[in-house]
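Student: no sequence on this one, just coordinates:
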């Protein structure tokens, strides 16, 4: 079983059904990713990022491989090593390290809000690389969205702000990754794209770990990483399925479910509450994103 592209030849009822399934996948994906981020942020206070990714990766790859076997996808394992799939995974790996470096120093909600500027980056990249037309209204929405990001980042000359900019750069990398997802052949099972992603990120972490060194871990740490691996595996598969199964303009707004979870978890676990300017920026960012998606659906 693999997610498929929503195609124009679908009837309205079939397209609506595919979009509903895609929305559910996106909600699952965002919930899973925030769960993973919360676990990793907590552990990042005492463990190196590469070590966490390596340990979590072993568990995630094992779980994904079993699922791929159960789904009957392993005979096509060569699909996981094809050009677009590997390139996509490489961008995922770079984005992961940049995002985690920022996440360890930022409130969870702030990092998540910055990361949710991805649809704005995608619109600009699609114009540059896919030659998609961006009208005046969408340009205004893009500018408003980036203004919202600046209100969350709140530029100032200190280290905290540097990590916010690093998070924004990670988001740009993730936007490239999302564009590359569209290049993956429709016949390639999503579970194999997931397996390729987890494997490439793990290999990159192994290389980095050689420089960072290994720190002792408690069984509690191992347990939290095991839970994180389940969240990560579910998130990887779900976001790929959502992107490939339904119209991107329909499912993309449901990325903001992740921000709600991040706000709740950030407050409960770390006592983080965004200031008034950040709240205004979050509202502006979400509004711009929703407007962009609405305009896309009209085209």
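Tutor: Now that the structure is in, tell me what you want to look at. Source: prediction; values computed, not measured. Numbering: from 1, shown residues only.

Student: switch to C-alpha atoms for all contacts and neighbour counts from now on
Tutor: OK.

Student: Which residue is the nearest non-sequential neighbour of residue 204?
Tutor: residue 93 (6.9 Å; CA to CA, 6 or more residues apart in numbering).

Student: Thought residue 200 was touching the one you found, still the case?
Tutor: Yes: using CA atoms under 8 Å, residue 93 is in contact with residue 200, at 6.8 Å.

Student: could you pull out the helices for the stretch 151-299 of the chain?
Tutor: With DSSP state H, counting those that start in this stretch as the criterion, the stretch 151-299 of the chain has helices at 159-181, 190-212, 219-245, 248-251, 257-265, 276-298.

Student: quick one, which of the ones you listed is nearest to residue 22?
Tutor: Nearest of the helices of the stretch 151-299 of the chain to residue 22, taken as CA to CA: helix 219-245 at 4.3 Å.

Student: Can you list the buried residues in that closest one?
Tutor: Residues of helix 219-245 classed as buried: 221, 224-245 (neighbour count, 16 or more other CA atoms under 10 Å).

Student: before we go on, here's another structure to hold up against the first:
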């Protein structure tokens, strides 16, 4: 999730600096961008389905995480490397770049472990609280304080997470805490992404995105690696790499065609894919608590998005 979000922020900046195309052309580009975004989240849901199948089949989630980001690093390196982009490795805040990359790796690992025990719909619904956490932490960490109305919306969103998790009623699986930890880890990742935008170029940040996690795991791989017992596991590991790469590629193409505020609501269509794949592959149907909680979290996220859009429109100078 984290790599997708960072790409969205990067591409949003590019989109806003372009000369606006003719109305009909802009409309067509937005429709294509929305379709690409829906395709991207479908691939990300498929990635989660592969990871869940592998985890239930006994493959270490850390191995799956390594495969996910090794493929991303390989893909990014084809376009962003010291040869094609001289000086790309020079960072003014190398320590923050390393921490950011490790946070992203940890976020994905937490998600993959949680998927072993929870329904896909449960994990993605809780993860949708990440933007709420970012908005809450942006005040003390970035000086971007939220209004009372936004704080109220954030509070309502967190209540939605409690509806999904339902602590203290005897039905909460401990793995739900991994999802909550994932939300917090991802929020700090997103905050560092925004802080680094003031110090390093987009290319430098993208270059380091998955590098530290892969570099950390590479020496440990012989200790945790076990050859998959079934041929299907190799295919699923390939699927993790393939779906992650294709989803990332479609995401970049989507943000090259439409503004991020137009595309953002369609991120929530990943929930539909997660429910569908969870039922078809694992026979899982979300409980009514998961559905109600997800609606609360998504509604709060859409409210914050609408407020941000209105605020940007208000600041935009009249033509």
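Tutor: Yep, that arrived. Keep in mind the model is a prediction, meaning the values are calculated, not measured.

Student: Who has more neighbours out of residue 93 and residue 200 of structure 1?
Tutor: Taking other CA atoms under 10 Å, residue 93 of structure 1 and residue 200 do not tie; residue 93 has more neighbours (24 against 21).

Student: What residue in structure 1 is paired with residue 303 of structure 2?
Tutor: Aligned against structure 1 by TM-score structural alignment, residue 303 of structure 2 finds its counterpart in residue 291.

Student: Tell me which residue of structure 1 lines up with residue 247 of structure 2.
Tutor: Checking TM-score structural alignment: residue 247 of structure 2 goes with residue 235.

Student: you'd agree its match is up against residue 32?
Tutor: Yes: in this structure, residue 235 of structure 1 is within contact of residue 32 by CA under 8 Å, at 5.0 Å.

Student: one step back: contacting residues around the residue nearest to residue 204 of structure 1?
Tutor: Shown in contact with residue 93 of structure 1 (CA atoms under 8 Å, 6 or more residues apart in numbering): 197, 200-201, 204.

Student: once you map those onto structure 2, which are still in contact?
Tutor: Retained in structure 2 by both residues aligned by TM-score structural alignment, their matches' CA atoms under 8 Å are the following of those: residue 201.

Student: From the contacts of residue 93 of structure 1, pick the one nearest residue 43 of structure 1.
Tutor: Closest to residue 43 of structure 1, out of all of the contacts of residue 93 of structure 1 and judged by CA to CA, is residue 201, at 18.4 Å.

Student: So for that closest one, what's the nearest residue that isn't a sequence neighbour?
Tutor: Computed as CA to CA, 6+ apart, the closest residue to residue 201 of structure 1 that is not its neighbour in sequence is residue 93, at 4.6 Å.

Student: What's the match for that neighbour in structure 2?
Tutor: In structure 2, the residue matched to residue 93 of structure 1 (TM-score structural alignment) is residue 105.

Student: Next, that match: secondary structure please.
Tutor: Put simply, residue 105 of structure 2 is helix when judged by DSSP: H, G, I helix; E, B strand; the rest coil.

Student: burial count for residue 132 of structure 2?
Tutor: For residue 132 of structure 2, the neighbour count with other CA under 10 Å is 25.

Student: The host helix or strand of residue 110 of structure 2: which residues count as buried?
Tutor: Using DSSP states H and E, residue 110 of structure 2 falls within helix 94-115. If you call a residue buried by 16+ other CA under 10 Å, then helix 94-115 of structure 2 has these buried ones: 94, 96-115.

Student: any idea how far residue 188 of structure 2 is from the closest residue to residue 14 of structure 2 other than its chain neighbours?
Tutor: Nearest residue to residue 14 of structure 2, sequence neighbours excluded (CA to CA, 6+ apart): residue 256, at 7.6 Å. Per CA to CA, to the nearest Å, residue 256 of structure 2 is found 26 Å from residue 188 of structure 2.

Student: How far off centre is the helix ranked longest in structure 2?
Tutor: Using DSSP state H, we find that the single longest helix of structure 2 is helix 23-56. Centroid separation for helix 23-56 of structure 2 versus its chain: 12 Å, with CA atoms, centre = their mean, to the nearest Å.

Student: Also stretch 251-262 of structure 2?
Tutor: Distance of stretch 251-262 of structure 2 from the chain centroid (CA atoms, centre = their mean) equals 15 Å.

Student: what about the equivalent of residue 122 of structure 1 over in structure 2, distance to residue 230 of structure 2?
Tutor: The alignment partner of residue 122 of structure 1 in structure 2, by TM-score structural alignment, is residue 134. From residue 134 of structure 2 over to residue 230 of structure 2 the distance is 40 Å, taken as CA to CA.
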